[in-house]
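*Asks:* the following comprises the amino acid sequence and a computationally predicted model.
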Amino acid sequence: MKKIILFLFLCLFSISFSQTKKYSISGHVLINNSTVKSQIVVTNTNQIFYPNDNGYFNIAKLEVGVYYLNIYAPGYTNISDTIEIKNGNIYNLLYNLKENINELPEVLVGSESMTGGELGIRKLPGSAYFISPLEIQKFNYTDIHSVLKSIPGVNIQEEDGYGLRPNIGLRGSGVSRSSKITLMEDGILMAPAPYCAPSAYYFPTTGRMYAVEVLKGSSQIKYGPFTTGGALNLISTPIPQKLTGKLNINGGSFWGRNIHGYIGNTHGNFGYLVESFNYGSNGFKVLDNGGNTGFNKNDFITKLRYASDKEARIKQSLSIKLGYCQETSNETYVGLTEDDFNLTPYRRYSGSQMDVMTSVQNQLSFTYQIQPKKGINLSTSFYRNNFQRNWYKLSSVKDSLGNKVGISSILADPSSYQRHYELITGNTSVGEESFYVKGNNRTYYAQGVQSTLDIDYTTGELSHDLQFGIRYHQDGMDRFQNQDQFSMNNGIMFQTAHGELGTESNRVRSAYAVATHLQYNLKYKGLDITPGIRYEKIDLKEIDYGKYDPERIGTDASLKSNSIEVFVPGVGFNYSLSPKATIYGGIHKGFAPPGTTEGSLPEESINYEAGTKFFGKHLNLQTVLFYTDYQNLLGNDLAATGGNGSGSFYNGGAARTLGAEFFASIDALKAIGLKCKLRLPITLSYTYTNAEFLSDFESDFESWGDVYTGYEFPYLAKHQLSSRLSAHYKNVEFHINSKYNSTMRAQAGNEDLNSVEHIPAFLIIDCVAKLHVNQNISINLNIQNITNKAYVVALRPAGLRPGLPRIIQLGINANL
């Protein structure tokens, strides 16, 4: 009997033990073999697990059964997996997340992204960079200059400190109002009037962007009209696949603030996104009379999408995007004399107290995408952008003798214009002395339809990708300006005369353009060859009604027109030396459309590049040499560059730029095989650029002047160096970002820089500390220009302009 009882007890114990035995599921979550902050949701138990700093996870105390895992990281495609536990632990699972450019099905991505993300740039036959959502989130920059400063080959001239009106060039193409690059948002041209008035007085709000792409070399001929330097594409927040929300609130120095929020979801076939961004400050400059020098900018975006079922034989989607952006900024073209800058670099003269920019931009686009069969994708977009702005700002001063002098001349030589200088700085005016404040009232539009057909197929060992695109585009600018007069009394300006609209500048400009491109990629084993050609037909017109016809009757109107047809060919190659290393090169024609100015020729050049790419487990590396041979270089008369603001183009004749770019990122501790919870990623980029004119000519373009062979380009640093050191430990991040620019000359020449007007070299350091309270909430402390260095960013349009002083901001970021 005792033996029977003992036997039954052992049976019950073994049954009980088998029922309570627990198992585990473990493995790693990585991105390109690097770690990322992610989460794993076990959907049928409602549990959330967070991999450690090495990407390792261990889900313990699991019973026998089936478990549904959802692996998620912001900015990357979700992975779903089903794991069944039978009689043992599950080890060594590996989930490699892929970047999600816009969270549409993979076959419908191409219309919004130029590169295809970090994985895509490995295959491109040219120099390209993708700034991912995770990179953007590190510093929460709202200034595109700051976002791009780690990218080699990008030339930048700061202006207002906040990046409201960026000046960006690529490989020496010229930085003035970003007018020499192809600027896009979600693959759609976004300059106010890209063909007839490309100067970007409107620039997409950087703070609401999801990712940023920079494309240079032969592969960017698809993205005209500007093909010399390259293209810049800003990717806006995508419609999420599941309920997702975000709220970022940051505030600090000079009452600066930026508030960014959105919410979106996809219900079956329907998706939506609603987003807002507010950005403002009271300004870091100090007006002599104590007025506001800050700004306020509001941006609202709504997106809607209807897509076919994932299982549908023919996949389709229709997307609608609506945007509204309003800005009021108390900005000026008035800088400082050198002596005043050395004493008080953030001073603003009383004469600029009336200066203010008001603008409104709205955008609307419809995008239809269809995949009739696997390997064939068609995307068509209809778009319309409107932009209205009035920059009301001081342009000139008249003394008691009736001498009217522009602000640029006054501040460049205050001793020769002593009385004008005294008036600008607040002296009471007498008699006929006046301040002329110009209302630069302009309206722009851009509209068109573009369509791209992409066909992928294979024949034996050959892979083919054929892309054909066509775009019909119209844009226009209406200048309807006036000029008021003011007097000064004890530092306060009061109006004495009102100028009628249309009596200062009164003209209308328009452009009609048809562009097509054909690009073919042939892949055989490790070799990619990509020839392509672009065709542009552009008709430009301008009607100038003059200053005495505000009713636009047209009695004395003058008409200008210009027509251009051009073929822009290019070819590039990419050869894989190994799964990690490639070499690439290319040659293509550079082009930029001229204006309506009589005798103005298009900008034309031949561009060469050759480089290497290496993408390892802990090290990424890009190097490239480039050479641009200009047959004709174009300059543009802009008030922003100290000119008259006519918008006329100048032929600069032959010129050349050459240089080298270097970019490297390494996870230092992992690279040397040190296993610890601390991570030390390091990023380094360097650009060398040498650019000079190869012909003699006379020019009214202030930054050029009279040019002789061998003169170097102005506003182009020969050496640019950027570095970033990061530290990640558990739930804490710390980043230090530095940017060095060598001395730049302010006007074309070949004299020693110290003997002529120049912008001195500067080194600026930013840092950020971030604490992740949990997976959804983080707190960050951002410090820009940590040393509080007072530095000069430009001597134009009028006088010396300071860069941003030390800015401290504290913020909280919350994700739904």
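*Replies:* Ah, there it is. Numbering: from 1, shown residues only.
*Asks:* please count neighbours and contacts with C-alpha atoms only from this point.
*Replies:* Will do.
*Asks:* so how far is Val508 from the residue nearest to Glu598 when sequence neighbours are not counted?
*Replies:* Leaving aside its chain neighbours, Glu598 sits nearest to Lys560 (7.4 Å; criterion: CA to CA, 6 or more residues apart in numbering). Computed with CA to CA, to the nearest Å, the distance linking Lys560 and Val508 is 10 Å.
*Asks:* which neighbours do the two share?
*Replies:* Residues touching both Lys560 and Val508 (CA atoms under 8 Å, 6 or more residues apart in numbering) are 542-543.
*Asks:* who's in contact with Gly595?
*Replies:* 196, 540, 562, 648-649.
*Asks:* which parts of the stretch 551-700 of the chain are strands?
*Replies:* 558-576, 581-592, 603-615, 619-632, 634-636, 649-651, 655-667, 678-679, 681-693 (DSSP state E, counting those that start in this stretch).
*Asks:* can you list these in a markdown table and add mean neighbour count and distance to Asn788?
*Replies:* Listed next are these as a markdown table, based on neighbours: other CA atoms under 10 Å; distance: least, CA to CA, whole Å:
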| stretch | mean neighbour count | distance to Asn788 |
| --- | --- | --- |
| strand 558-576 | 18 | 44 |
| strand 581-592 | 23 | 39 |
| strand 603-615 | 22 | 37 |
| strand 619-632 | 20 | 32 |
| strand 634-636 | 23 | 34 |
| strand 649-651 | 22 | 39 |
| strand 655-667 | 20 | 27 |
| strand 678-679 | 18 | 29 |
| strand 681-693 | 21 | 23 |
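*Asks:* could those strands go into CSV alongside distance to Gln388?
*Replies:* Below are these laid out as CSV (distance: least, CA to CA, whole Å):
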stretch, distance to Gln388
strand 558-576, 24
strand 581-592, 24
strand 603-615, 28
strand 619-632, 32
strand 634-636, 21
strand 649-651, 23
strand 655-667, 36
strand 678-679, 48
strand 681-693, 36
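*Asks:* so Tyr201: helix, strand or coil?
*Replies:* coil (DSSP: H, G, I helix; E, B strand; the rest coil).
*Asks:* here comes the other one, which I'd like you to weigh against the first:
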Amino acid sequence: MSNHLILSGIHKPTKISPLTRAIQLTLTCLATQATFAADSDSHSVNTLQTITLQAEGNWLENANAEKVQKHAGARTIIDRKRLDEVAATSIKDALKQVPGVQVQENNGTGGSDVSLNIGVRGLTSRLSPRSTVLLDGVPLSFAPYGQPQLSLAPVSLGNIESIDVVRGAGSVRFGPQNVGGIINFATRAIPKDFAGNVSLTTEYASGTDQTKLSPSLFMGGTLDNGLGLALLYSGTKGNAYREANNQIDIDDVMLKTAYQITDADAVALNLHHYEGRGEMPEGLTAKQYAENPYQSNQSQSYFAGRRSDVSLRYTHQDERNNFELLTYYIDSFRTSNLGTNQQRQDGTPFKRLDNAPRDYSVFAIEPRFSRAYSIGNTQSEVTIGYRYMDEDSTEFAGRTDYAIDAQPGKFIARTSSKGGTKAHAFYIDNRFDLGNWVITPGVRFESIDTHNNFSAYKSGNLLNTVNPSIQSDEWLPSLAIMYKATDNWNIFANAGVSFGPQQYNQLATTNSKTGIAISTLDGLSPEKSNNYEIGTKYLGNGLNAELTAFYLDFNKELILERDALQNGYWTDLGATSHKGVELGLAYDFAYLADALEGLKIYSNYTFTKAVAEAGNFKDKDLPFYSRHTANVGLGYKVNQWTVNADMFAQSKQHSPGNQESGIYQIIESLDGKYGDIPGYSTFAVRTAYDFGEQYYGLKIAGGIKNVFDKQYFTRSTDSTGGKYVGQPRTFYLQTSFDF
């Protein structure tokens, strides 16, 4: 297999990696073994004829604990039952239950309630750029290739049935940003019989007099003719715990339809619309934070966006074949006003307002075919898939000055761009069941053509335009091996290559001195990482446990830095390594003794060491991740009562500053942007009562997050950087009933 990259019209061949050669050799050996078995053991063939084979196909579909157990890689599912039990009132709360996932508090330009900041295994968490994040298999990002950030995360907890986090052995099926794994949010399924549910969560932040409401509605069913319909709604209204973090207004609605054409054929159509707005408080200086960590002076700053998408899925499944055709169209818009304090040359203070409206559209079509077959004494499944994706991007950046307490004037253009991507992805994998062994080699091929016509302006007048483009062809091999030690215990290992193409804003920027538009193709390149895992899983007898050791070898990682004028620019951080251990555990004590029925424990712990392997910060920790994170929860159910207690903890993080300075800053800077971030732990409790069917399934729950009102913070280094206080003690009340 060849591996090459075309950059600025220059063809650069790359040698075949040892991992690629290993997979080629494995495929050859397996094919030889299968042929030998077929020729030498005809009795085995006759025996296997009585075995019913069925292709699994899309292993993200209807994910559950059993599917996780069979997956030859680190994977965790948080289902709705678990979400209802723990003190989770948001997607961010829910993801803290997953080993290896770190959730950053709202901060900087990702500081609104419509954004999502998650990092996996020490990868950057700001706007979640290095994981493939999906909603029912459809990408959540504005543009998966050119703009993968989740400054607008169009997903709400009330509509979610389960959260499936695949941290290993998924890069062949899904991409392109998959070094941080795959996160799939599965929405609530259409019920067979008519059912409905309405709920409301009310949160009150202690000491701030801020209240936030999160209503949700679900209703649906299947008609006698096989047509299924469901309406889902989830929203958030009100104010968060910071000043100028108010006027949160989020509406997330979905219409799901499904029709069973025949016993083997089905079609599903989903219509989804998300609209959200939230204010963004600024970061505080060290002095401001000491005076009042909840204050804000930037009432003009907000983030808003909308997304409309439609997806159509056709499936055919018979005894041995599984075919799926998924096509979707996404239309997204986002805008933001960002106010910052500035100073003129004579020392006179003034406020500046930046505006950044952006439009994106994505069309994709994804056919996938799987077939189960047997050769000799092997049972196998081969899957072949393809995806074509077409993206379009229009971005604008404007700026205006305005007096304090005055409304802004007209925005003067600073930059504008029109970008696009056409991408083809092909993949094939084959699962071989060889007795107790399951071996799955595979390869993904990405062919990507991206361009960005980027213009720079001065005082609203065009300076110049550059037209960078890049064409990338990448082979991404993978090999996963699982040994079934017992019916309950598996051991697995896998290796794969992950890939992140250059984004639109990584193709061009402005010169910080002259302001003219320049191409960055000569200085930046796509990202690649070799990922390795070895681990074990146990499921049964009340115990669900997973232990995984991981290693990510990033050959070139890109990082967003800031110059002296706080203008952002992308630079090559160089090689980085991410290694660590993840542990997930859940146990039902009823299997130990009848007297302990209703008592459960669930926990996770992750050790991560993510360091730079090159540059001025070589051997130093990467910014904004914790080496240690842990979550421990205890639940007890007796009759209609349920009580839960949860603890979350993370160790310190670093905000070391610009690596080009050569100074790894651990002491807090006056502006609050740089310096170490202390670790912390928080506790939460929740009590619920289920009134039962005679009261229409009425449930009432109350809880407290951050029971001991632990004050903690994070930092931001972007244009609105500084210190950001974490969530204070928060009381919440949840009510729901069925109809």
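*Replies:* Thanks, I have the structure now. Computed from a predicted model, the values in this text were never measured in an experiment.
*Asks:* just the TM-score for the two chains, thanks.
*Replies:* The TM-score (TM-score structural alignment, normalised by the length of structure 2) is 0.83; 647 aligned residues with a CA RMSD of 2.5 Å.
*Asks:* out of the contacts of Gly595 of structure 1, the closest to Ser726 of structure 1 would be?
*Replies:* Cys196 (43.7 Å; CA to CA).
*Asks:* who touches that closest one in this structure?
*Replies:* Counting by CA under 8 Å, 6+ apart, Cys196 of structure 1 touches 475-477, 509-511, 540, 595.
*Asks:* among those residues, name the ones in strands.
*Replies:* Among the contacts of Cys196 of structure 1, the ones falling in strands (DSSP state E) are 475-477, 509-511, 540.
*Asks:* which pair in the residues you listed has the greatest spatial separation?
*Replies:* Checking those with CA to CA, the most distant pair is Met477 and Leu540, at 11.4 Å.
*Asks:* so what sits against both of these two?
*Replies:* Common neighbours of Met477 of structure 1 and Leu540, using CA under 8 Å, 6+ apart, are 196, 509-510.
*Asks:* now distance to Gln361 of structure 1 too, for those, in CSV please.
*Replies:* Output for the shared contacts of Met477 and Leu540 of structure 1, formatted as CSV (distance: CA to CA, whole Å):
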residue, distance to Gln361 of structure 1
Cys196, 18
Arg509, 19
Ser510, 18
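*Asks:* tell me which of those residues is nearest to Val571 of structure 1?
*Replies:* Cys196 (28.3 Å).
*Asks:* which position in structure 2 aligns with the closest one?
*Replies:* Aligned counterpart of Cys196 of structure 1 in structure 2: Gly146 (TM-score structural alignment).
*Asks:* and if you look at Gly169 of structure 1?
*Replies:* Checking TM-score structural alignment: Gly169 of structure 1 goes with Gly119.
*Asks:* that's a strand at its match, yeah?
*Replies:* Yes - remark: Gly119 of structure 2 belongs to a strand, assigned using three-state DSSP.
*Asks:* count of residues packed around it?
*Replies:* By other CA atoms under 10 Å, 23 other residues sit near Gly119 of structure 2.
*Asks:* now the one 10 residues further on
*Replies:* Pro129 of structure 2 is surrounded by 26 other residues when neighbours are defined as other CA under 10 Å.
*Asks:* related to what we said a few turns ago, in this structure the residue nearest to Glu598 of structure 1 contacts Ile543, no?
*Replies:* Yes - counting by CA atoms under 8 Å, Lys560 of structure 1 does reach Ile543; the two are 6.5 Å apart.
*Asks:* what residues of stretch 18-27 of structure 2 count as buried?
*Replies:* If you call a residue buried by 16 or more other CA atoms under 10 Å, then stretch 18-27 of structure 2 has these buried ones: 19-20, 23-24, 26-27.
*Asks:* so where do the helices sit in the stretch 651-800 of structure 1?
*Replies:* Taking DSSP state H, counting those that start in this stretch as the criterion, the stretch 651-800 of structure 1 carries its helices at 668-671.
*Asks:* and the aligned residue in structure 2 for Ser723 of structure 1, what does it touch?
*Replies:* Residue pairing (TM-score structural alignment): Ser723 of structure 1 is matched to Val632 of structure 2. Contacts for Val632 of structure 2 (CA under 8 Å, 6+ apart) come out as 601-604, 646-648.
*Asks:* and if you look at Ala794 of structure 1?
*Replies:* Ala794 of structure 1 neighbours (CA under 8 Å, 6+ apart): 157-159, 746, 759, 800-802.
*Asks:* setting the sequence-adjacent residues aside, check what's closest to the residue mapped onto it from structure 2.
*Replies:* In structure 2, Ala794 of structure 1 lines up with Arg715, judged by TM-score structural alignment. The shortest distance from Arg715 of structure 2 to any non-neighbouring residue, by CA to CA, 6+ apart, is to Lys723 (4.6 Å).
*Asks:* give me the neighbour count for that neighbour.
*Replies:* By other CA under 10 Å, the residues close to Lys723 of structure 2 number 27.
*Asks:* same question, Ala497 of structure 1
*Replies:* Applying other CA under 10 Å, I find that Ala497 of structure 1 has 13 neighbouring residues.
*Asks:* next: Asn567 of structure 2.
*Replies:* 13.
*Asks:* show me what it aligns to in structure 1.
*Replies:* That one, Asn567 of structure 2, aligns with Asn644 by TM-score structural alignment.
*Asks:* and what of Leu622 of structure 2?
*Replies:* Aligned counterpart of Leu622 of structure 2 in structure 1: Phe713 (TM-score structural alignment).
*Asks:* hang on, the earlier thing: now the match of Ala794 of structure 1: how far from Asp676 of structure 2?
*Replies:* To Asp676 of structure 2, Arg715 of structure 2 is 9 Å away according to CA to CA.
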